[in-house]
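**Student:** mind folding the following:
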Amino acid sequence: MALSVKELLENKGIKPRDEHLEILEQRWKGMKELRSDLKGANIDDADISLRNIPGGDHVE
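**Tutor:** Presented below is the predicted three-dimensional model:
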């Protein structure tokens, strides 16, 4: 059974206001839809990483 956004947040001790809960539920549904597109994806193609280069951006 999938938990709702409200239940997930309350389990972590976060009690969102009702007006914020509506926004969070919409965003949660959007993220779930985006994740469903990855079910058949090659994980090597979906991997993203960030690299911090001290001193600014450099091109080598």
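**Student:** hey, let's count contacts and neighbours off CA atoms from now on
**Tutor:** Will do.
**Student:** for the chain, just list every one of the helices.
**Tutor:** Using DSSP state H, the helices of the chain run over 5-11, 18-36, 43-46.
**Student:** now those helices as a markdown table including mean neighbour count and distance to residue 56?
**Tutor:** A markdown table is the format used below for these (neighbours: other C-alpha atoms under 10 Å; distance: least, C-alpha to C-alpha, whole Å):
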| stretch | mean neighbour count | distance to residue 56 |
| --- | --- | --- |
| helix 5-11 | 14 | 37 |
| helix 18-36 | 12 | 32 |
| helix 43-46 | 8 | 26 |
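**Student:** following up with a second sequence; could you model it the same way so I can compare the two?
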Amino acid sequence: MSLSIQQLLENRGITAKSEHLELLQTRWESMQSLRSNLEGIAIDDADIAVRNIPGGDHIEN
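**Tutor:** Model (predicted):
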């Protein structure tokens, strides 16, 4: 049985406003769905990183 986002947050001592819980629950379920698609995939194929490079938003030709 999986925990709800509310239970996970409460276990960490975080209290979310009730109006935010529905949005958080939807996002949590989406992340869990994406994570489940990684079962059986080599970790090197699933390694994704997001980097912030200051000033890196320009296009180089």
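**Student:** TM-score for the pair, please.
**Tutor:** The TM-score (TM-score structural alignment, normalised by the length of the first structure) is 0.72; 55 aligned residues with a C-alpha RMSD of 2.2 Å.
**Student:** to residue 57 of the first structure, which of the helices of the first structure lies closest?
**Tutor:** Nearest to residue 57 of the first structure among the helices of the first structure is helix 43-46 (23.7 Å), distances taken as C-alpha to C-alpha.
**Student:** list the helices and strands that closest one packs on?
**Tutor:** Using 3 or more C-alpha pairs under 8 Å, 6 or more residues apart in numbering; DSSP states H and E as the contact test, no helix or strand touches helix 43-46 of the first structure.
**Student:** dump the helices of the first structure to JSON lines, plus distance to residue 57 of the first structure.
**Tutor:** Converted to JSON lines, these look like this (distance: least, C-alpha to C-alpha, whole Å):
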{"stretch": "helix 5-11", "distance to residue 57 of the first structure": "38"}
{"stretch": "helix 18-36", "distance to residue 57 of the first structure": "30"}
{"stretch": "helix 43-46", "distance to residue 57 of the first structure": "24"}
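**Student:** neighbours around residue 3 of the first structure, how many?
**Tutor:** Here the count is done by other C-alpha atoms under 10 Å, and residue 3 of the first structure has 8 residues near it.
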